[in-house]
Structures are given as C-alpha cells and as structure tokens.
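*Asks:* the amino acid sequence is not available; the structure is as follows:
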C-alpha cells in the first residue's frame, strides 16, 4: 500500500513504505574514531505548557541514550540538539547532565556535556566577569558529574565581547582552571544567528586565527575542537593546523562522511546531531572503519547525506524538529511534541520528505508503525492519505 505525501510545490506524491528495515545492532564503542551523537530530549506533553518551565520525560529521554550506547556510540549531552537556548533552559540542562552522566557510568558509556552561559538573561548585555562566572558554574557542574565538558559558544559572550582579546581572556581563564581537558565548540551563525562574528571577527580567516590561538595556548587542556560551520574546506584547514594530540570533531552535518574518512593523512572524529536519527547506520559505518574497510564506510554513510542536508536545511537551527519527528515515527517515543512548541517549526511537506528519506534508508524498526503515525500526522493537517 502507498501513502500520499504532500510536496513543496503544493502537489502530492505516492510513497511505498519499505519492507526491509535495518536489523537491530548491539556493539562496543568504535576505536578507529570517536563517534558521538548529540541527542535530543523528549518532552512530557501532559505537563508542559507555553508559560511553564520545560518538562522532560526523563524515562524516555534516558532510554534513548541507552539505545545509543548499546550501538557503540557516545552521547553528546545538553548540546544544541537537546534544544539548548531553544526551549531547554539551564536548570533543565543541569538536571539532564546529572542524570545522563549517572546513566553513562552505569553502562560504561561515553559522554560529554555542554557547558555554556544560558543561565544569563538573554535581553541584557552582561559584563565579561558575569559571562565568565556563568561558564565557570556550568563547567564545574559538568565536571562534578564526572563528564567531559564541551565549552559551547556563548550568545552572552558574543554580545559582550568588544574584540578578539575578550575571547582570549574568557576562554584562557576557563582553560587554566578546568579540571580535565575540554572540547571547544565553534557553532556557526547558521545554527544560531546570535553567534555572528564569534571570536571577534566576521571574517572567517581572522576568526580561525583567534580560535587556533586559544587552542595552541593550552594544548594540554583542549582534548578536541568541534567545528560546526558546514564548511568542509574550513574544517580541513583547521584540522591541519591543530597542535599534535588535539582531536577535530566534525559538526558538519553536510560533509561528515568525507571528513570522518579523512584524506589519507588526517581525519575528523564525529560529534553530530544527525547521528541521533541515523544511529543504526552510523554504528555500522564505524564498524566498517574499525575493520579497515573505508569503502564500506562510505557506502553506508554517503546515502544518509541527503536526509541530513534536508533536516539541516535553512533555517538550520530548526533541524531538531525533524530529528524528533523521526524518533516518534521510529517508535522511540510516544508523541511528536517538543519543549517550547518547536514541533511546529517545520512545514508538513518538509516533515513528509524526512519520513520518506528515512524510510528509504531502513531507519524505522517497524515500518508499519511509522506509516501509521505518518498517516496520523497527515490527518491532523487535514490531508487524506
């Protein structure tokens, strides 16, 4: 039986659901690269409301992380995929970090957690001292929970900084006092427009120089960097200029197969939001690399790029909507609702294409369930499927 899906041109097309989903996979962590999935959070739709604090369904949220660990993937917790700054506030993120870090210890799962400054009021330009103190609070919390920290790009710092010297001052102070090496995250404005001109420059060459100056000043305190610029050439250049021993984690959801595969000399590790919905394929691709099969790696991962580019299409910051849709269709949660009402951020044709592409990749363990839920969504929008 076919399902009738709306197209962006206002018409419809027929899609025949797959009958061959990927088989379940359970394996240990990859060893040729570090593979981390930035994971989404599951809202509690019976408790949340527009004027209340975000309410998370903890049981389902943590169960999804266990699913990632069981497939050999690490978890990047409380990052932008978890709606940091777009529905998830710092108290919610702090609790998420505490719970996820404890669950990771219970199964030996890999985890890193985002530390930022989002406890600061967004409508105020804060002094640098306040920005630094906010970072320090979150860094201390992550480290107290026993997890590695990802120092996330800060809207508050972007608003307060007068130039590159302020970035050098803030990050230098944080790195001097960190208890363990951290990951530095450069999140581009396509993910968050408030981060335009980060590192004190709008010019990418000049911004890159400042970023690398921070890294090279504290190589023993920087475990790695995460580059989320959707610019493969820029990442390759940065990767080539890193001090020895500092990892480059790709955050490029457009070019990740080639960046992870590498150029024969250098390669990127992965810390990606797209690994949330394509985890079964990412885990298989990691196994191929571990087995010395780069061709098999690309054969598995290359076909996922079309879905990723669709989910991360502009406005890129709304990619989380498609990620949560696919988790619902896959049966990993019982509803398609998001904290902050973000489930309404993408159009029905966009969501329909996401369903179709994910189904063609075999990402739904129960294709009949996914089809039935997609029909429910279409019906909600008044589409007779």
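*Replies:* Thanks, I have it. Because the structure is predicted, anything quoted here is derived from the model rather than measured.
*Asks:* only C-alpha atoms from now on, for both contacts and neighbour counts.
*Replies:* Will do.
*Asks:* which stretches in the chain count as helices?
*Replies:* Under the criterion DSSP state H, the chain carries helices at the ranges 58-70, 90-107, 128-144, 155-160, 164-177, 204-217, 232-240, 256-261, 279-290, 294-301, 305-311, 319-329, 348-360, 367-380.
*Asks:* quick one, which of those helices is packed in tightest?
*Replies:* helix 319-329 (a mean of 25; mean count of other CA atoms under 10 Å).
*Asks:* here comes the other one, which I'd like you to weigh against the first:
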C-alpha cells in the first residue's frame, strides 16, 4: 500500500496491482499497418546540459530502441518525443540519428528520422536559409539509411508570408529527396510556435496547401503524420490523400478508432504514446492483422485514459510522463531528462500516471514500479 497525492493536495491509499501484460512479448512487425513509436532519449544524469550530445546516455537510449524493434515496432527517431527543440539540439539529434540508424542496421529494425531546421539558432533571414537547413539535416538522415520525416519548422512558420512559401520550400526539398519521405503536420498544442503552419490559421486552407504539396510531387511522399488531436479532421484528410500516400496518425487521443479505420480506409501510426505502450500496442495491431477488431479495441481502448492524461495541456510536456514511465518500467535507472524537463509536470500528475499504468498492468515488475514511485514521493516529503 502506498499513499498517492491528488491534485487537491490530499493523500489517498493505493494498492499496487500485479503485472497483466506479461503475455505481450516480442513479436514480428504488424502486417496490415505501419506502426512507428516516436522514441524518447535517456539522459546521462552525471553530465551537464551544455552539450546535448554528451548529455545522452547512449547505451540506455539504444537499448530502448532495441526494445521497440523487438516488439515489432518501427522507430521514429529524433522527433519531438526525443526533446527536439526542448533540450536536444541539432548536433545531439544528428548523433542520435547516426547511432540509431547503425543500430537499426545491426538488428534489422525499421527507422525514420526527424529532419528539421533547429540548427538555425537565430531567426532565419530568408526561405533559402530555411531550405539549406532542411537540406543539411536531410543529408544526414539519408546518408544513414533512415527514412526522412520532414518535421514542421518554426523558422519557416516565422518567415512564411502565406501558402506559396510552403509550396516553394517543400517543393525544393521533395525534388531533391532520394526516396519517399513522411511529411509532418504538428499542431500548436504540441508547439505554439507552429501556429499557422501551411500558411494559414484556418485549418481548411492549411489542408489545401498540404494536399497541393503532395499532389505536385507524385512518388515523393510516403505519407503524412497528422498531429492535430482532431480525429474528424484527420479522417477527412485521410480520405483525400492520393492513392499510395499513407496517413500516419499522430493523434494520441483517438488512436484506436483511427488505426482500426472504417469502410473508406484507416490510419497507420506514428505515435509518442507507443513509446510507453510498445508491447500492448504491437500485440493489438498484430491482432488487428487477423481481422479481430473487437479484441484489438479491447486491448488498446483502455490505454486511452493514460494517453490523454500524459498529453493533457500543456501538451508539449507529455515527454516528462513518457520518461517517467520508462523509469518505472525499468528501462532506465533514473528519472532525469535533458535540460531538467523532469520538473515540467507536477507530482500529482506523475502519481496519476503511475496509477493508470499500474491499473492497466503495464509494469513488467510492479514491485519495482511501486518502490520507485514511493521513492519519488519520499523525495517530495510524502512519507509512507
């Protein structure tokens, strides 16, 4: 029995449960859906944040990627889950991409890598500078054999005068890409500096610009990751994508129904929540491969409450909960993040995340998770 704090400052008793996810072991990649987990990085608690690359515990970080591959998931590397723009700078991200891509080759894992413009520390003065920054990062990903994900750019958002600037910039990038890439529409709930992406705050207008980019470059876009937390809008976009272009859901609120789909199609997945949910998520989609939608939903739908909790406003701090759960699971020896981001969520928020994950039976060692939760509470003055 441990006492957990709630958001009202009260302590209440909680009886930890037992592991119920032991059956969700390693397995092959799902066949009917492409499923990426956007993976977090493990910080080195003994290093300062002055050098982001040096502040990463590479052994633990790569071990976690092997965990994802073992369960049949693909890895989406150096995305916002890995603290891009929130602690991990471009040199650190480039090193992460190189190391993870080499690890993927050694174990046969699939990998995609985030390509952006975050090396532009000062505001870019021209679209040419934005394109050049994208091009530099694109070369790193392609040279490593990772599929590029063209991430939304803060620099482009700040400079663009309208849809035509997005059409020009993405046009130049897609013409030079060696193979099909994944485009990324990250909503302002994940990053307020991306408000008005695709040239308009009107989402209908923005959608038309995105579709124009895709249709103007046939064969160059594998798919679009949609992170707007709006299931209806994602479905509407999905139905309008050209043949052969995938919709990758980035909706951490509605992923079960979006992945299952309807009579007109379905979404593939590229999700931050699949970092902590890897064993269950992979098993659920393998069951979906058989056509058993009822069992698929019975496995995945109960996890939505945890996901909505981790991604609650301010959504961009969901990474704290993801790393917290990785610590409770035993994937890393500490709860420390690059740039001190472990402090971004409150103790009651973390306690609720622990409770929800424990009730789902996600912890492979519930006793370890309870001990670590109690240890964190003790640091904050909560005696048991």
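*Replies:* Here it is on my side, so go on. Predicted model, so just to flag it, every value in this text is computed and none were measured.
*Asks:* just put the helices of the first structure in CSV and tack on distance to residue 119 of the first structure.
*Replies:* Converted to CSV, these look like this (distance: least, CA to CA, whole Å):
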stretch, distance to residue 119 of the first structure
helix 58-70, 21
helix 90-107, 5
helix 128-144, 7
helix 155-160, 10
helix 164-177, 17
helix 204-217, 24
helix 232-240, 30
helix 256-261, 32
helix 279-290, 31
helix 294-301, 37
helix 305-311, 28
helix 319-329, 21
helix 348-360, 32
helix 367-380, 35
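*Asks:* ok, which of these comes nearest residue 44 of the first structure?
*Replies:* helix 58-70 (8.4 Å; CA to CA).
*Asks:* any idea how far residue 218 of the first structure is from residue 338 of the first structure?
*Replies:* 38 Å (CA to CA, to the nearest Å).
*Asks:* the two: which is more packed in?
*Replies:* The residue with more neighbours, out of residue 338 of the first structure and residue 218, is residue 338; 26 against 16, by other CA atoms under 10 Å.
*Asks:* the more buried one: what's it in contact with?
*Replies:* Residues in contact with residue 338 of the first structure (CA atoms under 8 Å, 6 or more residues apart in numbering) are 42, 43, 45, 321, 324.
*Asks:* run the last query once more with 7 Å
*Replies:* 42, 43 (CA atoms under 7 Å, 6 or more residues apart in numbering).
*Asks:* could you find the closest non-adjacent residue to residue 315 of the first structure?
*Replies:* residue 190 (7.2 Å; CA to CA, 6 or more residues apart in numbering).
*Asks:* what about that neighbour, distance to residue 314 of the first structure?
*Replies:* Counting by CA to CA - residue 190 of the first structure and residue 314 of the first structure are separated by 8 Å.
*Asks:* residue 95 of the first structure now?
*Replies:* Distance, residue 95 of the first structure to residue 314 of the first structure, using CA to CA: 30 Å.
*Asks:* repeat for residue 15 of the first structure
*Replies:* 25 Å.
*Asks:* leaving out sequence neighbours, find the closest residue to the residue nearest the centre of the first structure.
*Replies:* Note on the first structure: the residue nearest the mean C-alpha position is residue 273, at 2.8 Å, using CA atoms, centre = their mean. Nearest residue to residue 273 of the first structure, sequence neighbours excluded (CA to CA, 6+ apart): residue 38, at 4.7 Å.
*Asks:* I'd say the one you found and residue 74 touch.
*Replies:* No. Under the criterion of CA atoms under 7 Å, residue 38 of the first structure makes no contact with residue 74, lying 8.6 Å away.
*Asks:* who's more crowded, residue 190 and residue 314 of the first structure?
*Replies:* Neighbours were counted for residue 190 of the first structure and for residue 314 using other CA under 10 Å; residue 190 has more, 18 against 12.
*Asks:* now stretch 148-159 of the second structure, how far from the chain's geometric center?
*Replies:* 17 Å (CA atoms, centre = their mean, to the nearest Å).
*Asks:* repeat for stretch 45-61 of the second structure
*Replies:* 20 Å.
*Asks:* repeat for stretch 89-104 of the first structure
*Replies:* 16 Å.
*Asks:* repeat that for stretch 148-156 of the first structure.
*Replies:* 13 Å.
*Asks:* which bit of the second structure covers it?
*Replies:* Using TM-score structural alignment, stretch 148-156 of the first structure lines up with residues 147-155 of the second structure.
*Asks:* kindly report the same for stretch 311-328 of the first structure.
*Replies:* Counting by TM-score structural alignment, stretch 311-328 of the first structure sits on residues 310-327 of the second structure.
*Asks:* what lies in contact with that stretch?
*Replies:* Taking CA under 7 Å, 6+ apart as the rule, stretch 310-327 of the second structure contacts 40, 81, 189-191, 276, 332-335, 341-342, 344-345, 350.
*Asks:* for these, which two are the farthest from each other?
*Replies:* It's 189 and 333 that sit farthest apart of these, by CA to CA, at 30.5 Å.
*Asks:* state the distance from the closest residue in space to residue 283 of the second structure that isn't next to it in sequence to residue 273 of the second structure.
*Replies:* The shortest distance from residue 283 of the second structure to any non-neighbouring residue, by CA to CA, 6+ apart, is to residue 24 (6.1 Å). For residue 24 of the second structure, the distance to residue 273 of the second structure (CA to CA) stands at 17 Å.
*Asks:* which one's more surrounded, those two?
*Replies:* Taking neighbours as other CA under 10 Å, residue 24 of the second structure and residue 273 compare with residue 273 leading, 29 against 16.
*Asks:* wait, isn't the more buried one in contact with residue 252?
*Replies:* Yes. Here residue 273 of the second structure lies in contact with residue 252, judged by CA under 7 Å, at a distance of 6.3 Å.
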